[in-house]
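Colleague: need a structure here:
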Amino acid sequence: MITEQLIREISNEHLEGTEMFLISVKVSTSNVITVTIDGDHPIDISDCIALSRHIEGKFDREVEDFALSVMSAGIDQPYVNIRQYIKNIGRDVEVTLHDGGIHKGILLSVNEEIITLKEKTTKKGKKTTAAASEEGTKISFSEIKQTKEIISFK
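Modeller: Take a look at the predicted model:
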């Protein structure tokens, strides 16, 4: 039986020692397997193909059929791993808190407990950096519901 845990183990075996890491694994009741990966550097199609072949090599389709899709984390997807935060230091992000609050700004730093943002405010239609705190706004991971990169087409 193909399980999420088994796919996680097989994927992590392949990714160990690389700059890539597992984001998510989903296995449907009809054995449709979806694996999402990310990396400290951009993921390309050859990375996805290599992992797909590694996973496929562990199973026999004659015994149990499955459909497999391996993809990189999309730019519009929320961060789910501290390594995604670290890789995106210096980028504009939107942080949604569990209490419904929203913070937008430049991700300045990340550690195991908090992130620090240089927040932006809007004044008369123009974005300006808030000067409320020179150190930035510190937000605990326990307060964060989700964080996404703000995509700008300037």
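
Colleague: for the rest of this, base every contact and every neighbour count on C-alpha atoms.
Modeller: Noted.

Colleague: ranges for the strands of the protein?
Modeller: 20-27, 32-39, 67-72, 92-97, 102-110, 114-123, 126-129, 137-140, 144-149 (DSSP state E).

Colleague: quick one: list the elements packing against the fifth one.
Modeller: The one in question is strand 102-110. The contact analysis (3 or more CA pairs under 8 Å, 6 or more residues apart in numbering; DSSP states H and E) places strand 102-110 against helix 82-87, strand 92-97, strand 114-123.

Colleague: surely residue 136 meets residue 120?
Modeller: No: when contacts are counted by CA atoms under 8 Å, residue 136 is not listed as touching residue 120 (10.4 Å).

Colleague: now the other sequence, so there's something to compare against:
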Amino acid sequence: MSTTQSDRLRGLLEPLVSAKDLDLEEIEVSRAGRRRVLRIVVDSDEGVELDACAELSRAVSELLDESDAMGEDEYVLEVTSPGAERPLTELRHYRRATGRLARLQLHDGGEVVARIIEADEEGIDTEIPGVKGRKPTARRIAFAEIAKARVEIEFSRKDGKNEITQDDRDDILNDIQNEEEA
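Modeller: Now for the predicted structure:
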């Protein structure tokens, strides 16, 4: 998709998506045989339910029919959420992934698999799971250190917890602060 078309579609669709309290994450136009596929990826802090995608799809379809943004050729419209193993590229993605396990590829070539405890403008506070009976360790990772990041799928947590409690979060943040002061 050309930058001009991408910018035009984003400019056209962003107000509509925002009005539905959603974030427009991605717009992609690709070929599928003779047809084009317009894929719109949306998200929110609470996630996106199927009904919200269907409602947005109808509204986007009407808006595109009224404009010439897609031209005269046929296309298939897909409105979807980012998926379970989404890449983390924006601060809001890291904040939404709080409590989740993430695989972080670092610019220095290293890789870290850690639970995101908290995210701010400079980076993330993480808990690196303990291995072979060792205790988990806290680590602060600046965004400048991260080359790529992706949420990891967890089918079952070994500790039986479904989410990090506020007390757990406070303990981990205290550990990070104590390590930085040491």
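
Colleague: need the TM-score between these chains.
Modeller: Between these two chains, after superposing, the TM-score reads 0.80 (TM-score structural alignment, normalised by the length of structure 1); 147 aligned residues with a CA RMSD of 2.5 Å.

Colleague: the strands of structure 1 into CSV, with extra columns for distance to residue 54 of structure 1?
Modeller: CSV is the format used below for these (distance: least, CA to CA, whole Å):
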stretch, distance to residue 54 of structure 1
strand 20-27, 14
strand 32-39, 12
strand 67-72, 11
strand 92-97, 34
strand 102-110, 32
strand 114-123, 35
strand 126-129, 47
strand 137-140, 37
strand 144-149, 30
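
Colleague: how about the nearest residue to the most centrally placed residue in structure 1, chain neighbours excluded?
Modeller: Taking CA atoms, centre = their mean, the centroid of structure 1 lies closest to residue 79, which sits 3.7 Å from it. Closest residue to residue 79 of structure 1 apart from its sequence neighbours, by CA to CA, 6 or more residues apart in numbering: residue 147 at 5.6 Å.

Colleague: list the contacts of the one you found.
Modeller: By CA atoms under 8 Å, 6 or more residues apart in numbering, the residues touching residue 147 of structure 1 are 78, 79, 93, 94, 95, 96.

Colleague: again, but for residue 89 of structure 1
Modeller: 106, 107, 108, 109, 110.

Colleague: could you do residue 73 of structure 1 as well?
Modeller: Contact analysis of residue 73 of structure 1 by CA under 8 Å, 6+ apart lists 23, 36, 37, 38.

Colleague: can you lay out the residues you listed as JSON lines showing neighbour count and distance to residue 17 of structure 1?
Modeller: Listed next are these as JSON lines, based on neighbours: other CA atoms under 10 Å; distance: CA to CA, whole Å:
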{"residue": "23", "neighbour count": "18", "distance to residue 17 of structure 1": "16"}
{"residue": "36", "neighbour count": "18", "distance to residue 17 of structure 1": "18"}
{"residue": "37", "neighbour count": "21", "distance to residue 17 of structure 1": "14"}
{"residue": "38", "neighbour count": "23", "distance to residue 17 of structure 1": "14"}
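
Colleague: sweet, I'm off.
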